[in-house]
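Asker: based on what follows, work out the 3D shape:
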Amino acid sequence: MSDTQASSSPAPSASQTGKKALAWAHTARFLTTASRLDQLPAIELPEIAFVGRSNAGKSTAINTLTQQRQLAFASKTPGRTQHINLFELGPKGAPDAVFADLPGYGYAAVERAAKLRWQEVMAQYLEVRRSLSGVVLLVDSRHGLKELDHQLLRFVAPRVGSGQVRLLVVLTKADKLNRKEANEALRGAGAALGEFVTDEADIGITLFSALKKTGLEDLATTLYDWAHPEAPPGAAED
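Answerer: Got it, this is the predicted structure:
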């Protein structure tokens, strides 16, 4: 082996990068829960929020991403989980990021007062939470973005447009779609996003299936890169 070969390292393959990002996601562990914004601890780490309608499969996606069956609470009655739950990631004693699981919204059986209260809490969180660095909006790929999703985008659009916050729309339950329907879902989501954010904003759209693990490594890699902006693109720490 020549000196040149010995001193250079090959770039990690997409599979290696995805596996390392998944290993990082697997370190997620419960930190705290809060029913109001002022109950959340001040955090200096990058915070990535997961948001979506109550039937979008948000808890299932988080559990699939972290490879933990019950990390995120998935109620049999959508809309019942009304707390912000924080999970820290990275080495124990030296975490490097936080996931924030926000309550699902839009379930019809939830009382109007509760809906309005959580709408206000989520709006405040998305608009003022200082540690927020990324938002993952989960949308049922079969139905596309609805009015409440548009409303949420309006809350966070100024911070996304200014580069403070990154945005990823995850189209869940992609295993229910054929190829044509999947392409239509991607186009529809892109058109909807165009109404709220500029072309320069850091946004993405991806198909995801918890059942078939479609898009899982891509999702993990994206979130790892968000949490480690100092690392080379697509790279994960050993």
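
Asker: only C-alpha atoms from now on, for both contacts and neighbour counts.
Answerer: Fine.

Asker: which of the residues in the longest helix along the chain are buried?
Answerer: Criterion DSSP state H: the longest helix present in the chain is helix 112-128. Buried positions in helix 112-128, judged by neighbour count with 16 or more other CA atoms under 10 Å: 115, 118-119, 121-123, 125-127.

Asker: reformat those residues as TSV; add distance to residue 65.
Answerer: Shown next, in TSV, are the buried residues of helix 112-128 (distance: CA to CA, whole Å):
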residue	distance to residue 65
115	27
118	25
119	26
121	25
122	23
123	25
125	23
126	22
127	26
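
Asker: next, the second sequence, to be compared with the first:
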Amino acid sequence: MEITSAEFVISNSRADMCPKTNLPEYAFIGRSNVGKSSLINMLTKQPKLAMTSSTPGKTLLINHYLINKQWYLVDLPGYGYAQRGKKMMEKIQKLIEYYVLEREAMTCLFVLVDSRHEPQKIDLEFIEWLGENGIPFAIVFTKADKQTIGKTKSNVQHYLNILQEQWEELPPYFVTSAEKKTGREELLNYIEQINQSLQQNP
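Answerer: Okay, the predicted model is just below:
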């Protein structure tokens, strides 16, 4: 798939205010500072589409971007940023839960994980929650350029081994680097495959 147009449509703080649409939505989520904005900008080839910030926890809203006039890329708030305070954390958790569980247009959720780190409890619990609720998702390992290829490979394998302790079948996964554009083609092709199968089986 080649992205020919990507336009910001709306930001909002309530999942029930999302666009009324029958287009598929592909949502991106992860812990604060996992590289979500950089990944979105890399996928769309628009360096300023999603605002990147060195301050974790900047995305507090659901952001919709219309891609090729055919599907939405949805940027969800990052979870697990403790400095937001308990009330804000609870508000964001409710927002995420409502969108993920209730949004019918949500076609696949991409869970971003920093490829440099050991598996984090908060990510594993979130992934488990998705499984329990039957949510279609894929894992995106980010920041692969920040270490050697071998280190990324072994970290990803370690992650998959841990998931296999609970999952009979592993979810699809992608290894990406916003800097080097690694994984861009694979991820967009995956979205395109889903879009095609939706058109064939409306």
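
Asker: about what we covered before: average offset of the longest helix of the first structure relative to the second structure?
Answerer: In the superposition with the second structure, the average deviation recorded for helix 112-128 of the first structure is 1.3 Å (mean CA distance after the TM-score superposition for the first structure).

Asker: whereabouts in the second structure does that helix align?
Answerer: Helix 112-128 of the first structure corresponds to residues 86-102 in the second structure, going by TM-score structural alignment.

Asker: ok, residues contacting the longest strand along the first structure?
Answerer: Scanning the first structure for the longest strand, with DSSP state E as the assignment, gives strand 132-140. For strand 132-140 of the first structure, the external contacting residues (CA atoms under 8 Å, 6 or more residues apart in numbering) are 46-53, 55-58, 126, 145, 164-173, 226.

Asker: among those, which are located in strands?
Answerer: Among the contacts of strand 132-140 of the first structure, the members found in strands (DSSP E) are 47-52, 166-172.

Asker: give the contact list for residue 89 of the first structure.
Answerer: 24-25, 27-29, 95-99.

Asker: across to the second structure, which of the residues you listed hold up?
Answerer: Cross-checking the contacts of residue 89 of the first structure against the second structure gives 24, 27-29, 95-99 as conserved contacts, using both residues aligned by TM-score structural alignment, their matches' CA atoms under 8 Å.

Asker: buried ones among those residues?
Answerer: Buried positions within those, assessed by neighbour count (16+ other CA under 10 Å), are 24, 27-29, 96-99.

Asker: could you provide those in a markdown table, with additional columns for distance to residue 75 of the first structure and secondary structure?
Answerer: Shown next, in a markdown table, are those (distance: CA to CA, whole Å; DSSP: H, G, I helix; E, B strand; the rest coil):
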| residue | distance to residue 75 of the first structure | secondary structure |
| --- | --- | --- |
| 24 | 26 | helix |
| 27 | 23 | coil |
| 28 | 20 | coil |
| 29 | 19 | strand |
| 96 | 29 | coil |
| 97 | 26 | strand |
| 98 | 22 | strand |
| 99 | 19 | strand |
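
Asker: from the centroid of the first structure, which residue is nearest?
Answerer: residue 136 (2.8 Å; CA atoms, centre = their mean).

Asker: counting neighbours, which bits of whichever helix or strand comes after the longest strand of the first structure end up buried?
Answerer: Later in the chain than strand 132-140 of the first structure, the nearest helix or strand by DSSP states H and E is helix 147-161. Judged by neighbour count (16+ other CA under 10 Å), helix 147-161 of the first structure contains these buried residues: 149, 152-161.

Asker: got it, and stretch 133-144 of the second structure?
Answerer: Result for stretch 133-144 of the second structure [16+ other CA under 10 Å]: buried residues 135, 137-144.

Asker: list of residues touching it?
Answerer: Residues outside stretch 133-144 of the second structure that contact it (CA under 8 Å, 6+ apart) are 34-35, 39, 100-101, 107-116, 130, 152, 156, 171-178.

Asker: which of those residues are buried?
Answerer: Buried by 16+ other CA under 10 Å: 34-35, 39, 100, 107-116, 130, 152, 156, 173-178, out of the contacts of stretch 133-144 of the second structure.

Asker: if we can go back for a sec, ok, average deviation of the longest strand of the first structure from the second structure?
Answerer: Taken against the second structure, strand 132-140 of the first structure registers an average deviation of 0.8 Å after superposition, with mean CA distance after the TM-score superposition for the first structure.

Asker: okay, the angle between that strand and helix 112-128?
Answerer: Counting by axes from the mean of the first three to the mean of the last three CA atoms, to 10 degrees, strand 132-140 of the first structure points 140 degrees away from the direction of helix 112-128.

Asker: strand 166-172 and strand 132-140 of the first structure, what's the angle between them?
Answerer: 20 degrees.

Asker: now do strand 132-140 of the first structure against strand 47-52, angle only.
Answerer: Orientation check (the same axes, to 10 degrees): strand 132-140 of the first structure against strand 47-52 gives 20 degrees.

Asker: got the buried residues for stretch 145-160 of the second structure?
Answerer: Going by neighbour count (16+ other CA under 10 Å), the buried part of stretch 145-160 of the second structure is 145, 152, 155-156, 159-160.

Asker: whoops, I mixed them up, stretch 19-31 of the second structure
Answerer: For stretch 19-31 of the second structure, the neighbour count (16+ other CA under 10 Å) marks 23-31 as buried.

Asker: which bit of the first structure covers it?
Answerer: Taking TM-score structural alignment as the measure, the first structure aligns residues 41-53 with stretch 19-31 of the second structure.
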